[in-house]
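**Q** Sequence and predicted structure, then a few things I'm wondering about:
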Amino acid sequence: MKKNQKIHILFSEKSNIAAVLRRGPTRWYHLMKWDLNTNEFIHGSWIKARIYEEKCDISFDGRYLLYSLHKGSLLGTDYTDSYTALSEIPSFTALALWPQGSTYLGGGRFLDKNLIGVYALPFMYPIHHSHKDVKGYELINLNWTIDRHKDENILLNADWSKQVSKNKQIAIFEYKIYIIENDKAVLFQDLTNLHPPK
């Protein structure tokens, strides 16, 4: 993963759905849903915050996103300035939310169809009173790193790339997503000129 990578794609363990995170302009993120079988691409919500992509994950069925963020404007509220949340893709609206009060650790991984491992769970505040819908998931503390969204270095000149099947790769260059099949690259989505709502 490049330091200033613009697009991050999270692939679910057991479905054809991916979550796409677009970073930019400064402090803004946009969430999208991608059906890898049909190539349906749905634009979702925007949020003004710093999301820690490496701490995010998508559920096994591709329905939910677990994400960790810092939002300074919430300092002094019962959300604190940092939290981990569960939302339904492609929305950032928190179904369940755990205030952290720190950007140290937080976030986590889906471990099974009904189990979430959260980094440093004992150091989080109790679940927020307005966001308590865990959708049947149980939370456990996760004290080891699971990286299933790493850069696989398929294309060394890409910002990120991944082999998704025998003859198919996905590659990101800046704000553009390419699908490469049988050595032929096709621009799938150009997300360059997207802007948050005013």
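**A** Received the coordinates, thanks. Numbers count the residues shown, from 1 in each chain.
**Q** going forward, measure contacts between C-alpha atoms and count neighbours the same way
**A** Fine.
**Q** in this protein, which residue is closest to the centre?
**A** In the chain, the residue lying closest to the centroid (C-alpha atoms, centre = their mean) is residue 56, at 4.5 Å.
**Q** dump the residue contacts of that residue.
**A** By C-alpha atoms under 8 Å, 6 or more residues apart in numbering, the residues touching residue 56 are 65, 66, 67, 68, 107, 108, 109.
**Q** and what of residue 92?
**A** Residue 92 touches 31, 45, 46, 47, counting by C-alpha under 8 Å, 6+ apart.
**Q** Which of those residues are buried? Put it as a PyMOL command.
**A** Buried residues among the contacts of residue 92 (16 or more other C-alpha atoms under 10 Å), as a PyMOL selection:
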select buried, resi 31+46+47
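**Q** Just give me the closest of the contacts of residue 92 to residue 161.
**A** Residue 161 lies nearest to residue 31 out of the contacts of residue 92, by C-alpha to C-alpha, at 19.0 Å.
**Q** other SSEs contacting the strand or helix carrying the closest one?
**A** Taking DSSP states H and E as the criterion, residue 31 maps to strand 28-35. Judged by 3 or more C-alpha pairs under 8 Å, 6 or more residues apart in numbering; DSSP states H and E, strand 28-35 is in contact with strand 17-23, strand 41-48, strand 50-51.
**Q** Could you point out which of those sits nearest residue 120?
**A** strand 50-51 (17.3 Å).
**Q** same for the next helix or strand along the chain from that closest one, what does it pack against?
**A** Sequence order places strand 57-58 as the next helix or strand after strand 50-51, per DSSP H and E. Identification of packing neighbours for strand 57-58 by 3+ C-alpha pairs under 8 Å, 6+ apart yields strand 7-11, strand 64-70, strand 108-112.
**Q** Could you rerun that using 6 Å?
**A** When contacts are defined as 3 or more C-alpha pairs under 6 Å, 6 or more residues apart in numbering; DSSP states H and E, strand 57-58 packs onto strand 64-70.
**Q** this is the comparison structure:
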Amino acid sequence: MSAPPCRLYVLVAMDAPVALIIRRGPADWWHLLRWDLERRVVEPGAWFGGMLYPRRCDISPDGRYFGYFALRNGRAPWDAFFAVSRTPWLSALAAWQTYGTYTIGCRFTRDGSLTISGAMQERPFHGRFPNKVAVEVGHTNWVRRDIQNELKRGWRPPREPLDLPLDPDEAAVVIQRTRPTGHGTALILAHTGVDFQRHSIEGVQVRYFRKDRDGRITPLPDAAWADWDHGGRLLLATREGRVAIHEQKTVQDRRKGTWTETWTHDLRDLEPAPAPAPDWAEGW
């Protein structure tokens, strides 16, 4: 019996053409990769044997730093902690002890500050963070937690109900994001619940759709994650384990709603290969 495909999630920097790919598999191995969206290059980084929570993580606006929540076998305080590292590595430059898994997430701002939501200590037990840090009590809106990274990037509930091809018993929370370059095209995300028995990141079940300028809605069944980059290209992480860029090359493409895959990178058949972080990733 073949192993299940790897699971992918992506964080896109707000102010730089950089993304961080978070890959799970095989089993409890995680792998970080830096995706240079301008050069269309994927650079491998850390391997981690434990548990990461990608939907509770964030990447700094300039793409240089990664805020993450992790669990691993070991003695406290390194058994459950929140940390900041250099992308795409996990060498903690600052780390805070958390009280179990009740950590909601984090948020970097453009001025360099960091807000962490959850049950945790306010002072780092390891290293230091050079800018302002705020620790706040986490909320209990679990769906909001699952889609908080989308909300940070401008996804919002639609102003009017959308006629999505969902099963009658699927109760969905729907958000959408209009393409940054306009032309009336939008991406739609339907959060349909949590099921840890199904292949997903943190058990969260999502379905993606594209709404074209004429209002036509097209399902994206292969998408495990999707978003726009700064230039309006469609970024995808597929359920089979690839990342891809789709584009509309001509005015005619935009009129017809035609998208072409112009680049892809296969992340399926990777084996864990832990290695020390480079020297530059060990300091601010």
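**A** Sure, I can see it. Note that the coordinates shown come from a computational prediction; the quantities given were computed from them, not determined experimentally.
**Q** circling back to that earlier point, mean per-residue distance, the strand holding residue 31 of the first structure to the second structure?
**A** Strand 28-35 of the first structure: mean distance to aligned residues in the second structure after superposition is 0.9 Å, counting by mean C-alpha distance after the TM-score superposition for the first structure.
**Q** now what about that strand, what contacts it?
**A** If you take C-alpha atoms under 6 Å, 6 or more residues apart in numbering as the criterion, strand 28-35 of the first structure is touched by 16-23, 40-49, 90.
**Q** Just the buried ones from these, in PyMOL syntax?
**A** Burial among these is assessed by 16+ other C-alpha under 10 Å; the matching PyMOL selection reads:
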select buried, resi 16+17+18+19+20+21+22+23+41+46+47+48+49+90
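**Q** Helix or strand: which one has the residue lying farthest from the centre of the second structure?
**A** No residue in the second structure sits farther from the centre than residue 252, which is 31.9 Å out by C-alpha atoms, centre = their mean. In the assignment (DSSP H and E), residue 252 of the second structure maps to helix 251-256.
**Q** Which part of the first structure matches that helix?
**A** Under TM-score structural alignment, helix 251-256 of the second structure corresponds to no residues of the first structure.
**Q** Now do that helix: which elements does it pack against?
**A** Applying 3+ C-alpha pairs under 6 Å, 6+ apart, we find helix 251-256 of the second structure packed against no helix or strand.
**Q** what's the mean distance for the next helix or strand after it versus the first structure?
**A** Using DSSP H and E, the helix or strand that follows helix 251-256 of the second structure towards the C-terminus is strand 260-266. For strand 260-266 of the second structure, the mean distance to aligned residues of the first structure following superposition is 1.9 Å (mean C-alpha distance after the TM-score superposition for the first structure).
**Q** Residue 228 of the second structure matches what in the first structure?
**A** Correspondence of residue 228 of the second structure to the first structure, assessed by TM-score structural alignment: residue 163.
**Q** Could you look up the SS state of its match?
**A** Following DSSP: H, G, I helix; E, B strand; the rest coil, residue 163 of the first structure is assigned to strand.
**Q** Excluding covalently adjacent residues, which one is nearest to residue 98 of the second structure?
**A** Using C-alpha to C-alpha, 6 or more residues apart in numbering and skipping the chain neighbours, the partner closest in space to residue 98 of the second structure is residue 120 (4.0 Å).
**Q** Could you give the number of residues near the one you found?
**A** Close neighbours of residue 120 of the second structure, defined as other C-alpha atoms under 10 Å, add up to 23.
**Q** For it, give its distance to residue 95 of the second structure.
**A** Noted for residue 120 of the second structure: a distance of 11 Å to residue 95 of the second structure, by C-alpha to C-alpha, to the nearest Å.
**Q** now do residue 25 of the second structure
**A** 25 Å.
**Q** The two: who's more crowded?
**A** residue 95 (25 against 20).
**Q** In this structure the more buried one contacts residue 126, no?
**A** Yes. Residue 95 of the second structure is in contact with residue 126 according to C-alpha atoms under 6 Å; the separation is 5.1 Å.
**Q** Mutual contacts of those two, please.
**A** Joint contacts of residue 95 of the second structure and residue 126 (C-alpha under 6 Å, 6+ apart) do not exist.
**Q** Secondary structure element for the equivalent of residue 103 of the first structure over in the second structure, which one?
**A** Aligned counterpart of residue 103 of the first structure in the second structure: residue 101 (TM-score structural alignment). Using DSSP H and E, residue 101 of the second structure maps to strand 94-108.
**Q** And for residue 243 of the second structure?
**A** Going by DSSP H and E, residue 243 of the second structure is in strand 242-247.
**Q** which other residues reach that strand?
**A** 233-237, 259-267.
**Q** make it 10 Å
**A** Applying C-alpha atoms under 10 Å, 6 or more residues apart in numbering, the contact partners of strand 242-247 of the second structure are 5-10, 21, 35, 37, 40, 42, 222-226, 228-229, 231-238, 253-254, 258-268.
**Q** how far apart are it and its match in the first structure?
**A** Compared with the first structure, strand 242-247 of the second structure is 1.1 Å away on average (mean C-alpha distance after the TM-score superposition for the first structure).
**Q** So which bits of that strand are buried?
**A** So, applying 16+ other C-alpha under 10 Å, buried residues of strand 242-247 of the second structure: 242, 243, 244, 245, 246, 247.
**Q** count of residues packed around the closest residue in space to residue 70 of the first structure that isn't next to it in sequence?
**A** With sequence-adjacent residues excluded and distances taken as C-alpha to C-alpha, 6+ apart, residue 70 of the first structure is closest to residue 82, at 4.3 Å. Residue 82 of the first structure: 24 surrounding residues under other C-alpha under 10 Å.
**Q** aligned partner of residue 82 of the first structure in the second structure?
**A** Aligning on TM-score structural alignment places residue 82 of the first structure opposite residue 80 in the second structure.
**Q** State the distance from its match to residue 47 of the second structure.
**A** In this structure, residue 80 of the second structure and residue 47 of the second structure are 17 Å apart, going by C-alpha to C-alpha.
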